[in-house]
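S.K.: need the 3D shape of this:
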Amino acid sequence: MSDNAPRMPDISHALIDTLERNHLLELPAQLRERVHAIERLEEWLDDAAEADPLRARARSLLMRLTAVQRQLCGSIRADIRKGGGTQALRRWSPGRDIDAVEGYDHLDALLGEVFAFDEPNEAISPLEPGMVFYQPTPVRHIFDLVQRAVVTRDDVFIDLGSGLGHVPMLASILTGAQCVGIEREPVYARLAQQTAASLQLDRLTFIAQDVRDADLSQGTVFYLYTPFTGDILRTVLDALRNESARRPVRIVTFGPCAGVIAEEAWLQPAGPCEANRITVFYPVTP
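M.R.: The predicted structure follows:
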């Protein structure tokens, strides 16, 4: 095997023995370790030969761990529907100790199942020039967002290019703010709205609309995960500047657009503008 060839995860009898005996993996609090074990088992089972004697044990272990995960996510969904979502989800907050590396982690696996939706059957519309392919904000950064931007129930939080809606959903649950997701792709907006309805989130709305045509007049916190660039971003920033002249607002960014927005003379960051971290901007006081 060459040095550049993909390597199968090292799943040995000893490791299977260890995982089978580690009943701590079945405790809800062991989320990170359980997700890592599930991912490792799934990857190995995808590549392992059907005749491999370890397959049955690995599959049984995987089923046991995924059942724990389903039960945890079902419990969180039930808490959200009963109005206890804030407490149920804040227990998973990473606090302010968030790494600035790219990628997703165990919190994305958790929220991906809590906010689960049916796969769309409809075709997704092609992107216009300047629009960026949808990627969800890593969940640890959504927790960071609501802390850094000090989002409260009195805010109207608007996600500009909300995709499948994880940011406004989690922001709504954690803060009680009125949240709006604006998304040009109607399939994404519809699925997000269906998920919000299933979780009984009545202070959350998704609108299928081009952000350039949207009503931004009620927003106090605006979030952009680099949903567009160039002329589209310029148009949206001009609209946000007009809104800032009417009332106090915060502009929150993640991804490459943060550097572009940092060049806006009418905005100032609340702290250092770091790569792969949430940045909060405030209008410059005259």
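S.K.: hey, let's count contacts and neighbours off CA atoms from now on
M.R.: Will do.
S.K.: what comes up buried for the helix or strand Ala109 falls within?
M.R.: For Ala109, the enclosing helix or strand under DSSP states H and E is helix 106-114. Along helix 106-114, these residues count as buried under the neighbour rule (16 or more other CA atoms under 10 Å): 106-111, 114.
S.K.: whatever helix or strand comes next after it packs against which elements?
M.R.: Secondary structure here is assigned by DSSP H and E; on that basis, the next helix or strand after helix 106-114 toward the C-terminus is helix 139-148. Contact here means 3 or more CA pairs under 8 Å, 6 or more residues apart in numbering; DSSP states H and E; on that basis helix 139-148 packs against helix 106-114, helix 166-175.
S.K.: can you list those in JSON lines and add distance to Val236?
M.R.: As requested, the helices and strands packed on helix 139-148 are exported to JSON lines (distance: least, CA to CA, whole Å):
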{"stretch": "helix 106-114", "distance to Val236": "29"}
{"stretch": "helix 166-175", "distance to Val236": "19"}
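S.K.: between those, which one is closest to Ile158.
M.R.: If you check each of these against Ile158 by CA to CA, helix 166-175 wins as the nearest, at 7.4 Å.
S.K.: any idea how far Leu89 lies from Ile38?
M.R.: Distance check for Leu89 against Ile38: by CA to CA, to the nearest Å, it reads 21 Å.
S.K.: now do Val252
M.R.: Plainly put, Val252 is 34 Å away from Ile38 if you go by CA to CA.
S.K.: another sequence for comparison is provided below:
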Amino acid sequence: MTTKDFDNRIIKTIEQLSNPDSYKLVCHEHMKGEPLPSNKNISRIIELVREILFPGYFASTTLREGTTIHYMGVYVDELCTLLSGEILAGMCFECEDDTANKVLKHTERAEANTIELIEFLPELRRLLVKDVEATFLNDPAAKNFGEVIFSYPGIRAITNYRLAHKLLQLQVPLIPRIISEMAHSETGIDIHPRAQIGESFTIDHGTGVVIGSTCILGNNVKIYQGVTLGAKSFPIDEKGNPIKGIPRHPIVEDNVVIYAGATILGRVTIGKDSVIGGNVWVTNDLPANSRVIQKRAKDIPFTDGAGI
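M.R.: Have a look, this model is predicted:
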């Protein structure tokens, strides 16, 4: 291949990539000066939240009596700066008012959301302490709280979820979903930030867990790896488009245990104190104190495969 042929092929490819018809569905146009969400900054926000909520675990600082308030001040100050910037970026990104100065339009609200999230951190710590305690008590292999905080993917995913859920309650766009998907990438646990999850939540092992956006979980719920709390179908409107926002995921009441590989689909209710065995499908309501398990092998009729 000659240099001229090589250059011509490169130029042709550049022209194809620059054709608006090829990228109109995947291109975001923004005005100069408008911030864009930053995965790097959002990752740092998550790190800071972990450092603040679990002192002495995720930072290199040496904590001792009299210095904690100093380091908390440093962390919270950095968190405020990054958080307000990312909230503003999310608002500008999703704002459809092209006639306005989006930065000026959304700065005040972004700052208000930031301080509300900062003020929520003590409550967030209280919730996560209960999640850590429940995880420790529900796992005989856990040696201490520190092991749970440091190494359990369930706690990492739940931390991201509870942070993202609060931001969603504050009507912050885009950023909550990025935070939850970062946990998904890190742990294999997919919790939609719109789900409602009560206190003392335990995810044991965790890989492959899916919790849909309209799920409601009560207190002291425990689920194992591979559990799906999903939708059975997607209703379609008169134009053939999926109807979004309607309740389509399970309600799981207090003190329910769901074992590995179980799948619960649709807007069904699993009554309190129930146990769902591994690798079962549930698509109907279950009353309180239910027990659902697979049939034992000896209960399944034998077939030699004739007619299959």
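S.K.: what TM-score do we get after superposing?
M.R.: Taking TM-score structural alignment, normalised by the length of structure 1 as the basis, the two superposed chains have a TM-score of 0.27; 125 aligned residues with a CA RMSD of 6.1 Å.
S.K.: can you get me a residue count around Leu15 of structure 1?
M.R.: A count of nearby residues for Leu15 of structure 1, using other CA atoms under 10 Å, gives 11.
S.K.: go through the helix or strand where it lies and flag the buried ones.
M.R.: Element membership for Leu15 of structure 1 (DSSP H and E) is helix 13-21. By neighbour count, with 16+ other CA under 10 Å as the criterion, the buried positions of helix 13-21 of structure 1 are 16, 19-20.
S.K.: same question, stretch 106-122 of structure 2
M.R.: If you call a residue buried by 16+ other CA under 10 Å, then stretch 106-122 of structure 2 has these buried ones: 106-107, 109-111, 113-114, 117-118, 121.
S.K.: ok, these vs Leu53 of structure 2, which is closest?
M.R.: Checking the buried residues of stretch 106-122 of structure 2 against Leu53 of structure 2 with CA to CA, the nearest one is Leu121 at 7.4 Å.
S.K.: how close does that closest one sit to Glu186 of structure 2?
M.R.: With distances defined as CA to CA, the gap from Leu121 of structure 2 to Glu186 of structure 2 amounts to 23 Å.
S.K.: same check, this time on Val148 of structure 2
M.R.: Following CA to CA, the distance that separates Val148 of structure 2 from Glu186 of structure 2 is 16 Å.
S.K.: do the same with Pro122 of structure 2
M.R.: If you go by CA to CA, the gap between Pro122 of structure 2 and Glu186 of structure 2 works out to 25 Å.
S.K.: which parts of structure 2 are strands?
M.R.: Here structure 2 has its strands, by DSSP state E, at 190-191, 196-197, 202-204, 210-211, 216-217, 222-224, 228-230, 251-252, 257-258, 263-265, 269-270, 275-276, 281-282, 291-292.
S.K.: just send these back as CSV, with mean neighbour count and distance to Asp5 of structure 2 too.
M.R.: Shown next, in CSV, are the strands of structure 2 (neighbours: other CA atoms under 10 Å; distance: least, CA to CA, whole Å):
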stretch, mean neighbour count, distance to Asp5 of structure 2
strand 190-191, 26, 48
strand 196-197, 20, 59
strand 202-204, 24, 57
strand 210-211, 23, 50
strand 216-217, 22, 60
strand 222-224, 22, 57
strand 228-230, 24, 53
strand 251-252, 24, 62
strand 257-258, 24, 62
strand 263-265, 23, 56
strand 269-270, 22, 65
strand 275-276, 22, 64
strand 281-282, 18, 59
strand 291-292, 14, 67
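S.K.: to Leu128 of structure 2, which of these lies closest?
M.R.: When the strands of structure 2 are compared by CA to CA, strand 202-204 sits nearest Leu128 of structure 2, at 10.6 Å.
S.K.: what about Thr205 of structure 1, which SS state?
M.R.: Put simply, Thr205 of structure 1 is strand when judged by DSSP: H, G, I helix; E, B strand; the rest coil.
S.K.: gap between it and Arg77 of structure 1?
M.R.: 18 Å.
S.K.: also Leu15 of structure 1?
M.R.: Following CA to CA, the distance that separates Leu15 of structure 1 from Arg77 of structure 1 is 33 Å.
S.K.: same check on Ile207 of structure 1?
M.R.: For Ile207 of structure 1, the distance to Arg77 of structure 1 (CA to CA) stands at 23 Å.
S.K.: check Gln71 of structure 1 too.
M.R.: Separation of Gln71 of structure 1 from Arg77 of structure 1 (CA to CA): 10 Å.
S.K.: run a quick neighbour tally on Val49 of structure 2.
M.R.: Residues lying near Val49 of structure 2 (other CA under 10 Å) number 22.
S.K.: coming back round to it: farthest-separated two in the buried residues of stretch 106-122 of structure 2?
M.R.: Maximum pairwise distance among the buried residues of stretch 106-122 of structure 2 (CA to CA): 23.0 Å, between His106 and Leu121.
S.K.: so what does the longest helix belonging to structure 2 touch, helix or strand wise?
M.R.: The longest helix of structure 2 (DSSP state H) is helix 102-138. Judged by 3+ CA pairs under 8 Å, 6+ apart, the packing partners of helix 102-138 of structure 2 are helix 39-53, helix 68-94, helix 145-151, helix 153-169, strand 202-204.
S.K.: and the first one, what other elements does it pack with?
M.R.: Taking 3+ CA pairs under 8 Å, 6+ apart as the contact definition, the neighbouring helices and strands of helix 39-53 of structure 2 are helix 68-94, helix 102-138, helix 175-187.
S.K.: can you put the ones you listed in a markdown table and add distance to Leu53 of structure 2?
M.R.: Listed next are the helices and strands packed on helix 39-53 of structure 2 as a markdown table, based on distance: least, CA to CA, whole Å:
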| stretch | distance to Leu53 of structure 2 |
| --- | --- |
| helix 68-94 | 10 |
| helix 102-138 | 5 |
| helix 175-187 | 16 |
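S.K.: most tightly packed of these?
M.R.: Mean neighbour counts were taken over the helices and strands packed on helix 39-53 of structure 2 using mean count of other CA atoms under 10 Å, and the top value, a mean of 21, falls to helix 175-187.
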